[in-house]
Structure formats: structure tokens, C-alpha cells
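Colleague: sequence isn't available, so here's the structure alone:
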């Protein structure tokens, strides 16, 4: 029983660390992340050819941040509720997409401002919209089910 406890402790400690070794991440990126999101928890890193992605929790909300290889924060993504949308965007969805429900909604904030993306569905169609100038939506994708 004691050896089982030791084995489980070792295994859980391996999983308690980030799922991606931070040794492979530019220290400038990690420093930038900690400076910007000092209260972040459960940071989970991944790397692509041109950027770093970190998923983490901040104030009990899951957030994803993207950094370039030099440590510059490119943009931050978080899921939001429809009540967090600017009022004009809320109104347009309610008026133009009466027979649709929201299946996904997120905010993308970066150096060029904040954009919103919403996926709307009904029994026949799925539509992805992107906000423009916080005053309207443009159709990014539309497909039949």
C-alpha cells in the first residue's frame, strides 16, 4: 500500500507540472507572461513555428494568450457570455438572427483592438460572425448542416 502511494505521488507530481516543458520556451516569453499575468495559474504551454501559446486561468476564467518568439504579447482570447458583448452587437444578433442560438462566443484582444467572434446555429445552418468596429457583424463562414 505504501509503495502504491509513492508511485501515485510521483505520477501526480509529473502531471502537476506544465504539460509542456518551459525549458523549451524563450525566457523572455515567460518573463513577459509573468509580468502581464502575475496571478495566473495552471499555465499550459505549446509552441508553433512562429509563436507560443499559453492557456491558463486568471480569476477563475480560462484564457489563452499568444506571444511571438521575442516575448511580445500578440493577443489574448477568452470565452464570454452574450451579456458581455457591446450593446450594438447584442442588438444586431437579436434582430437579424432571431431563430439562432449561440454555440460559441469569444473575445480576441490585441494591439489592433478587440474583436468578437460568435458562432450561431439553428437546425439547418451554422454561421460564424466577426465584429467590426463594435458596431456590426460580418459573416466569416456559413454552412448547411
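Modeller: Arrived safely. Being a predicted model, the structure only gives us computed values, none of them experimental.
Colleague: when you work out contacts or count neighbours from here on, use the C-alpha atoms and nothing else.
Modeller: OK.
Colleague: got the residue ranges for the helices in this protein?
Modeller: Secondary structure of the chain (DSSP state H): helices at 2-16, 27-36, 87-96.
Colleague: quick one: those as a markdown table, columns for distance to residue 79 and mean neighbour count too.
Modeller: Formatted as a markdown table, the entries for the helices of the chain read as follows, by distance: least, CA to CA, whole Å; neighbours: other CA atoms under 10 Å:
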| stretch | distance to residue 79 | mean neighbour count |
| --- | --- | --- |
| helix 2-16 | 25 | 10 |
| helix 27-36 | 19 | 15 |
| helix 87-96 | 15 | 14 |
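Colleague: would CSV of those with distance to residue 119 be doable?
Modeller: Formatted as CSV, the helices of the chain follow (distance: least, CA to CA, whole Å):
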stretch, distance to residue 119
helix 2-16, 33
helix 27-36, 29
helix 87-96, 11
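Colleague: show me where the chain has strands.
Modeller: With strands called from DSSP state E, the chain shows them at 41-47, 51-58, 61-68, 73-79, 101-110, 113-121, 125-132, 136-144.
Colleague: nearest to residue 2, out of those?
Modeller: The closest approach between residue 2 and any of the strands of the chain, judged by CA to CA, belongs to strand 41-47 at 28.9 Å.
Colleague: identify whichever of the helices of the chain lies nearest to residue 62.
Modeller: Residue 62 lies closest, by CA to CA, to one member of the helices of the chain: helix 27-36, at 14.9 Å.
Colleague: take this one as well and set it beside the first:
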């Protein structure tokens, strides 16, 4: 019984076309991963910036509401007396540029932005676009390899 060796088959060597496709698949995986990582990084940066923008907008609105409650005189712009100069008023920012005071007061009466409230949508959208682009890059390289290999099997 010891003379019987277990059945082992020798690995089948890959054809030139299969090697070509395998190489292009690997290139596609690397290129797709690079696209995915760059897309995720841009998504995170965009989401953080959007959340920060909304936090600063609410902070400017509460500053305006506080100064209006203190009955401070509104300072208008020199070139347009219908617009309030928020920098001179004591609440710098560009979020309510050209808007009447009532718009800023209405925004201040609302609830402050919740953590990640305005970051979820840009991140989700960016992640979906990144995944789709990285899959498209992988499929592109796989298709090029398949076409150049002469439509051979994987």
C-alpha cells in the first residue's frame, strides 16, 4: 500500500492569450484601485467641506441674530445701500450676501446642523461614482486584453 502515490495532475500551462488577459486584468485591478482611492479621497474632502460650510453658515446666522437682538444699527454697503455689509456689522462671511436680514434670522431660528448631516450625501454620491469609475477602468483593461488575445478564454 505504501507504493501507491496520491493522484496529482500537473498544472496545465497557460496559453499566450490567457497570459495576456491575466496581465491586463492585473493592470486593470491596479488602475481601478487607484481610481477608487482617489475618488474616495475626493469624496471625503468634499463631504467635510460641505459640512463645515453649513456649520459656518449657521454660526454667521446666529451671530446676526444676536447682534439684531442687541439692536445694533445695520451698516449697509457703500455702493448698494439695500445690502447689509455683514463684515462691518460684526458677522463676517459671505453666506447671506445680498439677502435681507429676515433670511438670516430665519436660518438662525432653525436647528444647528447635526454631525454629518450635510456630509452624507456628497460622500455617498462620490463613493458611488468612484466605484462605477473603477469598475469601468477594470472592464476597459480586461476588454483590451481579451481583444488583443484574440477572444480566447480566460
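Modeller: Happy to help now that I have it. Everything numeric in this text was worked out from a predicted model, so none of it was measured.
Colleague: and the TM-score between these chains?
Modeller: Between these two chains, after superposing, the TM-score reads 0.23 (TM-score structural alignment, normalised by the length of the first structure); 52 aligned residues with a CA RMSD of 4.6 Å.
Colleague: can you redo the strands of the first structure as a markdown table with mean neighbour count and distance to residue 28 of the first structure?
Modeller: What follows is the strands of the first structure, written out as a markdown table (neighbours: other CA atoms under 10 Å; distance: least, CA to CA, whole Å):
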| stretch | mean neighbour count | distance to residue 28 of the first structure |
| --- | --- | --- |
| strand 41-47 | 17 | 14 |
| strand 51-58 | 18 | 11 |
| strand 61-68 | 18 | 10 |
| strand 73-79 | 18 | 11 |
| strand 101-110 | 17 | 19 |
| strand 113-121 | 19 | 24 |
| strand 125-132 | 17 | 32 |
| strand 136-144 | 13 | 35 |
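Colleague: quick one: closest of those strands to residue 8 of the first structure.
Modeller: Set against residue 8 of the first structure and scored by CA to CA, the strands of the first structure come closest in strand 41-47, at 20.1 Å.
Colleague: now the residue nearest to residue 62 of the second structure when sequence neighbours are not counted: which helix or strand?
Modeller: Computed as CA to CA, 6 or more residues apart in numbering, the closest residue to residue 62 of the second structure that is not its neighbour in sequence is residue 108, at 5.0 Å. Per DSSP states H and E, residue 108 of the second structure falls inside helix 101-109.
Colleague: nearest to residue 34 of the first structure, out of the strands of the first structure?
Modeller: Among the strands of the first structure, the nearest to residue 34 of the first structure by CA to CA is strand 41-47 (10.2 Å).
Colleague: next, the angle helix 27-36 makes with that closest one.
Modeller: Relative orientation of strand 41-47 of the first structure with respect to helix 27-36: 150 degrees, computed using axes from the mean of the first three to the mean of the last three CA atoms, to 10 degrees.
Colleague: give me the helices and strands touching strand 41-47 of the first structure, please.
Modeller: Under the contact criterion of 3 or more CA pairs under 8 Å, 6 or more residues apart in numbering; DSSP states H and E, strand 41-47 of the first structure touches strand 51-58.
Colleague: could you check the angle strand 41-47 makes with the strand it packs on?
Modeller: In this structure, strand 51-58 of the first structure runs at an angle of 170 degrees to strand 41-47, with the same axes, to 10 degrees as the basis.
Colleague: for residue 91 of the first structure, find the nearest of the strands of the first structure.
Modeller: Between residue 91 of the first structure and the strands of the first structure, the shortest gap by CA to CA is with strand 136-144, which sits at 9.4 Å.
Colleague: can you list contacts of that closest one?
Modeller: Residues outside strand 136-144 of the first structure that contact it (CA atoms under 8 Å, 6 or more residues apart in numbering): 88, 89, 92, 124, 125, 126, 127, 128, 129, 130, 131, 132.
Colleague: 7 Å instead, please
Modeller: Residues outside strand 136-144 of the first structure that contact it (CA atoms under 7 Å, 6 or more residues apart in numbering) are 89, 92, 124, 125, 126, 127, 128, 129, 130, 131.
Colleague: same check on stretch 133-147 of the second structure?
Modeller: Stretch 133-147 of the second structure is contacted by residues 20-21, 24-25, 27-29, 31-33, 35-36, 152 when judged by CA under 7 Å, 6+ apart.
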